[in-house]
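> Take a look and give me a structure for this.
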Amino acid sequence: MAKQHLAAIEYIRGISMLGVIGIHVGSQYLMNPASNAHLTALFEIATRFSVPIFFFISAFGIFYNMDLDKPFSYRRFLEKRSRAVVIPYLVWSLFYLLHDGWLYNVGFPAPLSLASLLFFGNAKYQLYFLVLLIWFYLLMPLWIPLVKRIDGKGLFLLFALQVAFDYFSSFNVPFNTMVYSMENSVLKSFLLYRLNYWVLHYVFIFIIGGYLAVHFKEFQSFMRDHQKIIYLFFAASLAGLLGYYYDLLAFRGYTQMDAINTAHQLCPLGIVYTLGASIFFFTFFTEQHYPQSLNRLFSLLGKHSYFAYLVHPFFIGYMMLALERHGVILTAQKALAFYLVTVILSLAAAAIVRSAGERFPLLNMLTIGVAAAKKK
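Just a heads-up that it's a prediction; the model follows:
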């Protein structure tokens, strides 16, 4: 029996895509020496759930549709996920390498550099997420028994270990000093870009996504019976991360750039915020205590989120070049308009290519890993 369609997964994808674009627009806005700290907080702090929540819904979707009582076909799983992730990853990586090589007159990388760029997901700044996702898929035989056997105490322990590991990776001064001072360039790259492929940074959010999918009936009851607590926890976790950001600015003398590079999704409060946001958005879109007419917008965002996520740096790059050519600095108002235009252009491009892909199925397969529907 087919399980019910969960619109919440699709809607969360759309919200996450908006958040990721916010983070990358915020990076451009910070080039303004007089950037507004509150707008920076909106672009760079409130959106920090955006990348890890993708791992949450990815795991949820996998385990929700998986029958754990049946044998797991690793080969079939990898074939399916390769179409959805590996092919688009390679296509978009090559696109950006060719495009940026031409635009910035740096040429195409040499074979060894190309291999490094593809392994670490450095062909463009948003592509590392797909590398992490690929590693999660490759390690699927580890996650299945863990999700099947873990309980509440196990999740709490995993959360504590996640906080400890991420804190060490992000903030341990001797370790990071050692990495930056390494003379072995190969080993240095493997450690320097560890955030791009070490799934250990996001194991907790992935596992809890799978756990809630396996125990979905209990999760439904929890969402229905504890909405106020869920919403309060989300608000408190957001307030905590924002408070940390403002504390860094006001009392520790951090710049806005330093503050956002400290109050991020891997700091302890960031992990709590990711958890709060994941449960909140799933509850919000499941219970749907809002005008139902908004579902069309959420569905549109979700449908085109993958392509928009992959293409938005293209539009950010050209718009920034245009602004620089005319000597325009991103003020708060211009940054908000810049964000809106980036979202609109990215969604429009996604819709156009998706439509063209219905006539030329290979286009959708290459760009977003969607195969043509089989004719009945």
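
> make it CA atoms for all contacts and neighbour counts henceforth
Will do.

> As a check, name the ranges of all helices in the stretch 101-250 of the chain.
Under the criterion DSSP state H, counting those that start in this stretch, the stretch 101-250 of the chain contains helices at 111-120, 128-138, 140-149, 152-171, 173-180, 185-192, 203-214, 216-225, 227-250.

> can I get those in CSV with mean neighbour count and distance to Gly276?
Below are those laid out as CSV (neighbours: other CA atoms under 10 Å; distance: least, CA to CA, whole Å):
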stretch, mean neighbour count, distance to Gly276
helix 111-120, 14, 29
helix 128-138, 20, 21
helix 140-149, 14, 20
helix 152-171, 15, 13
helix 173-180, 12, 28
helix 185-192, 14, 29
helix 203-214, 24, 11
helix 216-225, 14, 12
helix 227-250, 18, 5
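
> Make a markdown table from the ones you listed and add distance to Arg48 to it.
A markdown table is the format used below for the helices of the stretch 101-250 of the chain (distance: least, CA to CA, whole Å):
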| stretch | distance to Arg48 |
| --- | --- |
| helix 111-120 | 21 |
| helix 128-138 | 14 |
| helix 140-149 | 25 |
| helix 152-171 | 15 |
| helix 173-180 | 22 |
| helix 185-192 | 21 |
| helix 203-214 | 13 |
| helix 216-225 | 23 |
| helix 227-250 | 9 |
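
> Alongside the first, I'd like the structure of this one:
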Amino acid sequence: MTRRFLLLMGLGILGLILNHSATFGYQATFDLAWSYRPEVAASCVDLTPPVRCPNYDQVHSATYWGLTVVRRFIAFGVPVFLMVSGYFIAFAAGRKDAKIQWPILRARVVGLLIPYLVWSIIIFVGQAVFYHRIYPTPWAYVRRLLTGGATGSYYYIPLLIQMYLLSPILVPLAKKRWKGLLVATAVLMLFVETLRYLQLFGLGEPIVPKLIALTPLWFFPRRLFWFALGIVFGFHISAFKPFLVRHKNKLVVGAILFYLLSLVEFEVLLALSGQPWIDFFSTYTTNIYAGLFMLAMLSVEKLKLPLTPQIMDIGAKAFGIYLVHEQVLELVGTLLFRFAPWTLGYQILYQPIMIFFALGVPLLLMRIVSRLPVKKLYKYSFG
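Predicted coordinates:
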């Protein structure tokens, strides 16, 4: 079963790369259309950098659906990371004692913290040198370090550290009162997600905006359920396995159904909002799909996917890839925008380029650093 969780981790990081690459694809299609479509540039009031001239006439185009279908399909990325992390916390706690020791927690937190700080500082320096992005005070940098603000995806690392620090409370509950734990954390997630729906339609002001400000992505309430689910699996997977195997066909069908429903739900929300475009957020159907996808993956006894060993190897290197991939996407995206803007209009070409470098560069860096004589450099750089 541990191998299966490693496979899930590999699929999760691949999904995350596809997700973030699709985000750059939306930006290229909507926000940067002026750079490669003369008719859009002609309609812009001001082309003085930084240009703000979004164009949404490609919503519901073939390009739009290609990006959307992929992005909704890989919505299991972060839930997979948290669930697998929870599973290994249960493994570290021991199924008999169900007590997580502080030295174990400290090692895990430090293992996250050092590479996170190293790459955050590198990112801050890069932003200052190449993009002239300098924050006004030292406290602004500290605040971004505390909340994962060096780059968009780094919110996950303070989030996971919070999960680890909550483990002494979660582990005994997952062992002895797992049903109550899952219900409580699911209700908490439902509440936090519902706030986003209310905000979309301008309901519940001024309370809803304040509650949303108190539950950002980097704060644990929104994603605690997935980590708790992983701990519960760690203690009770043998009890769940017969149920999962018995209902595997239903789980697979359910995952497919809710994936399709997640596409429909977003389109309904977009239409009802009256806006030309809304940012993606974690919808009800997306969360259900992510959960069913993971259960379906665990239910198949002899799962054989193409390139399984390679995906598992990527899963073992997931944290290092996570730390680097978004900066690679930003760099490659910037180079294409400046020197080959026409590629932004051909996502069938743009996406493979972005994905290739987002996966290949971190793996190449990790390979190079692993061969250096300073052994601890790899640990401090990639965890």
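
> List the TM-score for the superposed pair.
Laid over one another, the chains give 0.83 as their TM-score (TM-score structural alignment, normalised by the length of structure 1), with 348 aligned residues with a CA RMSD of 2.7 Å.

> one step back: out of the helices of the stretch 101-250 of structure 1, which is closest to Leu68 of structure 1?
Ranking these by proximity to Leu68 of structure 1 (CA to CA) places helix 140-149 first, at 7.8 Å.

> Near the aligned residue in structure 1 for Gly333 of structure 2, how many other residues are there?
Aligned counterpart of Gly333 of structure 2 in structure 1: Met320 (TM-score structural alignment). Counted with other CA atoms under 10 Å, the neighbours of Met320 of structure 1 add up to 17.

> got it, and the one 3 residues further on?
Residue neighbour count, defined by other CA under 10 Å, stands at 12 for Leu323 of structure 1.

> Spatially nearest residue to it, not counting backbone neighbours?
Using CA to CA, 6 or more residues apart in numbering and skipping the chain neighbours, the partner closest in space to Leu323 of structure 1 is Ile329 (7.1 Å).

> what's the spacing between that neighbour and Tyr29 of structure 1?
8 Å (CA to CA, to the nearest Å).

> likewise His226 of structure 1?
Distance, His226 of structure 1 to Tyr29 of structure 1, by CA to CA: 38 Å.

> Of these two, give the one with the bigger neighbour count.
Shown here are His226 of structure 1 and Tyr29; by other CA under 10 Å, Tyr29 has more neighbours (25 against 11).

> which one of the helices of the stretch 101-250 of structure 1 lies closest to Leu345 of structure 1?
Here helix 128-138 is closest among those (CA to CA), at 21.6 Å.

> pretty sure Tyr57 of structure 1 contacts Tyr211?
Actually, residue 57 of structure 1 is Ile. It isn't Tyr. No. Here Ile57 of structure 1 lies out of contact with Tyr211, judged by CA atoms under 8 Å, at a distance of 11.3 Å.

> Next, the contact list for Leu198 of structure 2, please.
204, 208 (CA atoms under 8 Å, 6 or more residues apart in numbering).

> Quick check: the gap between the aligned residue in structure 1 for it and Ser50 of structure 1.
Counting by TM-score structural alignment, Leu198 of structure 2 corresponds to Phe171 in structure 1. From Phe171 of structure 1 over to Ser50 of structure 1 the distance is 21 Å, taken as CA to CA.

> Also His5 of structure 1?
In this view, His5 of structure 1 and Ser50 of structure 1 are 22 Å apart by CA to CA.

> swap in Ala277 of structure 1?
Here the criterion is CA to CA. By it, Ala277 of structure 1 lies 9 Å from Ser50 of structure 1.

> now swap in Asp67 of structure 1 and tell me
Plainly put, Asp67 of structure 1 is 28 Å away from Ser50 of structure 1 if you go by CA to CA.

> ok, these two, which is more surrounded?
Under the criterion of other CA under 10 Å, the comparison of Asp67 of structure 1 against Ser50 puts Ser50 first, with 25 against 11.

> which residues touch the equivalent of Ser50 of structure 1 over in structure 2?
Here Ser50 of structure 1 is matched to Gly77 in structure 2, going by TM-score structural alignment. Each residue near Gly77 of structure 2 by CA under 8 Å, 6+ apart is listed here: 11-13, 15-16.

> element containing the residue lying closest to Gly77 of structure 2 once chain neighbours are set aside, please.
Distances taken as CA to CA, 6+ apart place Gly12 nearest to Gly77 of structure 2, at 4.2 Å, with adjacent residues excluded. Gly12 of structure 2 is part of helix 2-26, with elements assigned from DSSP states H and E.

> which bit of structure 1 covers that helix?
Going by TM-score structural alignment: helix 2-26 of structure 2 matches residues 6-30.

> for the residue most central in space within structure 2, what are its contacts?
The C-alpha lying nearest the average C-alpha coordinate of structure 2 belongs to Val78 (CA atoms, centre = their mean; 4.1 Å). Residues counted as contacts of Val78 of structure 2 (CA under 8 Å, 6+ apart) are 12, 16.

> do the same with Arg354 of structure 1
The contact partners of Arg354 of structure 1, by CA under 8 Å, 6+ apart, come to Asn364.

> ok, now with 10 Å
The neighbourhood of Arg354 of structure 1, defined by CA atoms under 10 Å, 6 or more residues apart in numbering, consists of 303-304, 307, 348, 360-361, 363-365, 367-368, 370.

> Switch those over to TSV; also include distance to Val179 of structure 1, secondary structure and neighbour count.
Formatted as TSV, the contacts of Arg354 of structure 1 follow (distance: CA to CA, whole Å; DSSP: H, G, I helix; E, B strand; the rest coil; neighbours: other CA atoms under 10 Å):
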residue	distance to Val179 of structure 1	secondary structure	neighbour count
Lys303	40	helix	19
His304	39	coil	23
Phe307	35	helix	22
Ala348	42	helix	14
Phe360	47	coil	13
Pro361	45	helix	16
Leu363	41	helix	19
Asn364	40	helix	22
Met365	39	helix	18
Thr367	35	helix	24
Ile368	35	helix	26
Val370	40	coil	18
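
> ok, so of the residues you listed, who is nearest Met178 of structure 1?
Met178 of structure 1 lies nearest to Phe307 out of the contacts of Arg354 of structure 1, by CA to CA, at 38.1 Å.
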